[in-house]
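Asker: Next come a sequence and a model predicted from it.
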Amino acid sequence: MERPTRYWVRALLILLLLTEQSALGFSLFAPTLPKVAAEFQTTQVVWVMTAFTLSGAVASPIIGKLADLYGKKKMLVVTAAIGALGALISATAPIFPVLVAGRFLSGAGFACLALGYTLIRDTFPARLQPISISIANTGVGAVGVGALLVAGVLIDHLGVRSVFWFAFGFCAIGALLTFFFVPETPIRSHARIDWLGAVLLAASMFVIMVGLSRGKEWGLTDGRTITCVAVALVGFAVWVWWERRTDEPLIRLDLIAKPALRYTLIGGGIAYGATTLLASLTPMLLQAPESTSYGFGLSATEMAGWLLPGQLMIVASGFIVGATAKRIGFHNHLVFGAVFIATAAAVLSAVPTVPAVIVLAWVVFGLGCMIYAAVPNLALLALPETERAVGSNFVGVAQTLAGTLISTVGFTVLAHYVVATDGHGVAYESAGFRSAFLVAAGAAAIGALVSLAIPRNERAVASHTH
């Protein structure tokens, strides 16, 4: 007997609590960066974001394979529980490295979105699958709007640690409700976990980020910096060798041989990295004290209000892509989106002290976020149906790793302009923010140029699909 529609509506609402974890990991915590830097007296605050994205990129394919082996609902609950533990550790962290460790655990939540999609596909009635997946996908953008406001209110009234407590409750409640009220899929498949590939990739990324983030403190020519870079390069080389050798790799590197996917991967990944950096820098700029000559001294809630028009445009950009796909094509969405992002970053670098300009630039940035919808569609078009799931996972991992690296580079540049570290936070020269915004602008521009190399036949397919 088929379950009533209200049962599936309840299941979908519960799943939405967990599928939004990746979006919450950015939007909820970007406003915390200035307060975290002040409380822990650190210039390495970028690790609040990069620890989350790095672990998410590496853990997602592993969790996906474990879900094939043991059940998607089961792994969704386990993943949410790990996220809750990470948030609890961060909320109670006595020192900054412990907070970062908690964020690293919370990165497991990246896998929740893909697990939620596949659970809907495996268990929901066919008539409800399209609308359920669309609601879940739209929610990823919509949650960013609410998350900024929620974070602002929490920070201003209860302190920065309340954001981590909120994340803990969100994950814990989601895990419990999923356990009791969401059905499990009976579908199982054999999968071998590439543990060595995961360790090699995570270790290599971690080491190179340490080298980059400590570059100012150690010096770019210091033996420790050079050693980190050298070890990371060797690690990447060994990882590539292993991934090409093993039967079930963490990431199918042979897919890069397809030009359409290769240029989508590189162009989209670099442009995505620019959005990650901008989303971290802008809240810091707006919340910086007015005494810094570049800051606006906004509270976290006021900052969220300033960015609200742009956040709404991010949501709208997804609908714009869907509505114009046949006429414009996903390739052009990617190119134009990257150009919009580069323009917004360049404007923020050139005129970072005029309120109206910042709000307008953030709206342009939001429009540029059409790349979020364009890149997955381009990846699907570039691959045969039998390889689409693997290819989409590859693109997701690449985007996340690119965001991690570009954010680290941007914050490394910013760290060269520190002028004071005290109980009120970390103060920078205005040139630091200008330079960091230029890193984002350059990355997005490079992403647009690379995207132009997507083969013409793929552009034609994109223009006549959807």
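Answerer: That came through, no problem. Numbers count the residues shown, from 1 in each chain.
Asker: When you work out contacts or count neighbours from here on, use the C-alpha atoms and nothing else.
Answerer: Fine.
Asker: Can you give me the buried ones in stretch 377-387?
Answerer: 377, 378, 379, 380, 381, 382, 383 (16 or more other C-alpha atoms under 10 Å).
Asker: what does that stretch contact?
Answerer: Applying C-alpha atoms under 8 Å, 6 or more residues apart in numbering, the external contacts of stretch 377-387 come out as 258, 260-261, 264-265, 330-331, 388, 391-392, 395, 458, 461-462.
Asker: filter those to the buried ones?
Answerer: Buried among the contacts of stretch 377-387 (16+ other C-alpha under 10 Å): 260-261, 264-265, 330-331, 388, 391-392, 395, 458, 461-462.
Asker: quick revisit: may I see the buried residues of stretch 377-387 arranged in CSV, with secondary structure as well?
Answerer: Shown next, in CSV, are the buried residues of stretch 377-387 (DSSP: H, G, I helix; E, B strand; the rest coil):
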residue, secondary structure
377, helix
378, helix
379, helix
380, helix
381, helix
382, helix
383, coil
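Asker: Closest one of those residues to residue 216?
Answerer: residue 379 (37.6 Å; C-alpha to C-alpha).
Asker: ranges for the strands of this protein?
Answerer: Using DSSP state E, the strands of the chain run over residues 418-422, 425-428.
Asker: just so I know, which of those lies nearest residue 129?
Answerer: Closest approach to residue 129 among these is made by strand 425-428 (47.6 Å; C-alpha to C-alpha).
Asker: ok so, going back, what's the most buried one of the strands of the chain?
Answerer: strand 425-428 (a mean of 22; mean count of other C-alpha atoms under 10 Å).
Asker: try this one next to it:
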Amino acid sequence: MSDALARPAEAGNSAPPRSNAVVAVLAFAGIVVSLMQTLVIPIVPELPRLLDASASNTAWAVTATLLAAAVATPVVGRLGDMFGKRRMLQVSIALLVSGSVVCALADSLTPMIIGRTLQGLAAAVVPLGISIMRDVLPAERLAGSTALMSASLGVGGALGLPSAAFIADNFDWHILFWTSAVLGAVAFVLVLLLVPESEVRTGGRFDLVGSLGLSAGLVSLLLAVSKGADWGWTSGATLGLGTAAVVILAAWGRYELRTGQPLVDLRTTARRQVLFTNLASVALGFSMFAMSLVLPQLLQLPEQTGYGLGRSMLTVGLVLAPQGLVMMAMSAVSAGVTKARGPKVTLMIGALIVAAGYALNIVLMSEVWHLILVSCVIGAGVGFTYGALPALIMGAVDPAQTGAANSLNTLMRSLGTSFASAIAGVVLAQMTTDFGGHALPSENGFKVVMAIGAGAALLAFGLATFLPRHRAAVATAAAPGAAEPVEVSGAKS
């Protein structure tokens, strides 16, 4: 067998019953979470009017979700390893449903922020789903299934945006959140009925101090990054939060290295395969999100600018929708390459495709079909990379640590998207053109952001070259205490 994924089950085990159903349900849950993240996008410009609040305050409806997701992802992943991954998956989906209902009933800012915070706490669904797959699926199904689960993030976002735009344009905006609640409830029931609980657990004591320290550090960092443009990058608030993040995270790392049962095993994350996979994930998260910032603006800016296409938000969603389908199709190809050549090669191929997509966008940006082509090329690359990342992580950690390890990797991608938003925002704010007395991002500004996106993808490629070579077969001890994967046969690192 050429699968590079380490897993607790024996290679000869027969397939568990309903394995197709398990994969379908977990992928559906991932799509629902991704839909939740995109449903609010079409109504963001209208939120000040809808909630009778200022634009700076309604921006917290987006920021709160980002912060909650960053805090919840590593914590819930660790709790899944300790107390059961399906159990924590159900808790996460229940929080999504609760938050959706709160938002659906909201007519003012405070309940909207509370609801969006609850929705953000569901962000661990995808890494938990991947970890469940490792524990319950036969080895030959694992590469393709985890690639599909990773692709569900892009699929949900691509399909959710045009659907949300259509609902927002034609119906009451509260229906967006009722839709999210219903889909979440369906996912909860399907998980309850069809997904088995993993028997791989660590037990032990939950690291409360470590979780509080990591949460405080991440909130400080992400607030400084996401609000720096509004507050001023040299303002006291931005610099203070940035400094606090560095100090808190440094102290947190020192504590985690000394405690017996840490929230994040930093010694494991320092292994070459885990470390460089996570670093590449930051770069890929940056690269993927840069496209999400550029393409919608190019489509919506007035045609009179000479480079804008003057299209509606619904058109934006329809242009980006094929990207999700391409990502899903590429997940199967990604799994095949991973089985044949290893996830390192898959990751490197995907990074190069993403870079090529941005390079293409620099010269093709004047027609709608240009942007459809670009989004599909970049989507193909993302489908490759997002299928390889969990394979690399799970091939280097003990089975009992997969929930925490996959969740940390997801967090790294989220940090990349936050950095992309901040850097692209600075570039587009500095490189402007005057249009009827208003400063709009210039064509060259968009091209610079695309070049940065291509550079981030090439950085991910470079980081991937430091990963160990493909291992022909890897097995792990089933005991939760096993510290290292055991190489059955492999190449040099």
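Answerer: Cool, the structure landed. Keep in mind the model is a prediction, meaning the values are calculated, not measured.
Asker: May I see the strands of structure 1 arranged in TSV, with distance to residue 355 of structure 1 as well?
Answerer: Output for the strands of structure 1, formatted as TSV (distance: least, C-alpha to C-alpha, whole Å):
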stretch	distance to residue 355 of structure 1
strand 418-422	24
strand 425-428	19
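Asker: who wins for proximity to residue 361 of structure 1 among these?
Answerer: Going by C-alpha to C-alpha, the one of the strands of structure 1 nearest residue 361 of structure 1 is strand 425-428, 21.7 Å.
Asker: what helices or strands is the closest one leaning on?
Answerer: Packing partners of strand 425-428 of structure 1 (3 or more C-alpha pairs under 8 Å, 6 or more residues apart in numbering; DSSP states H and E): helix 33-40, strand 418-422.
Asker: Could you point out which of the ones you listed sits nearest residue 338 of structure 1?
Answerer: From those, taking C-alpha to C-alpha, the stretch that ends up closest is helix 33-40, at 25.3 Å.
Asker: just to revisit the earlier point, spell out which two among the contacts of stretch 377-387 of structure 1 are the most distant pair, please.
Answerer: 395 and 461 (18.9 Å).
Asker: Flag every buried residue along the helix ranked longest in structure 2.
Answerer: Ranked by number of residues, the top helix in structure 2 under DSSP state H is helix 139-170. By neighbour count on 16+ other C-alpha under 10 Å, the buried set for helix 139-170 of structure 2 is 139-168.
Asker: Now do the same contact list for the equivalent of residue 330 of structure 1 over in structure 2.
Answerer: The equivalent of residue 330 of structure 1 in structure 2 is residue 343 (alignment by TM-score structural alignment). Residue 343 of structure 2 sits next to 4, 337, 388, 389, 391, 392, 470 when contact means C-alpha under 8 Å, 6+ apart.
Asker: Tell me the one of these nearest residue 328 of structure 2?
Answerer: residue 388 (13.5 Å).
Asker: can you pull the contacts of the closest one?
Answerer: By C-alpha under 8 Å, 6+ apart, residue 388 of structure 2 lies in contact with 147, 334, 335, 338, 343, 344, 346, 347.
Asker: now structure 1: which of the residues you listed match?
Answerer: Of these, the ones still in contact in structure 1 (both residues aligned by TM-score structural alignment, their matches' C-alpha atoms under 8 Å) are 334, 343, 344, 346, 347.
Asker: The third one contacts residue 464, doesn't it?
Answerer: So that's residue 344 of structure 2. Yes - between residue 344 of structure 2 and residue 464 there is a contact under C-alpha atoms under 8 Å: 6.5 Å.
Asker: how deep is residue 212 of structure 2 tucked in, by neighbour count?
Answerer: For residue 212 of structure 2, the neighbour count with other C-alpha atoms under 10 Å is 14.
Asker: returning to that earlier point: list just the one of the helices and strands packed on strand 425-428 of structure 1 that sits closest to residue 284 of structure 1.
Answerer: Relative to residue 284 of structure 1, the nearest member of those by C-alpha to C-alpha is helix 33-40, separated by 5.7 Å.
Asker: Is residue 58 of structure 1 in contact with residue 196, as I believe?
Answerer: No - the pair formed by residue 58 of structure 1 and residue 196 falls short of the contact definition of C-alpha under 8 Å, at 11.4 Å.
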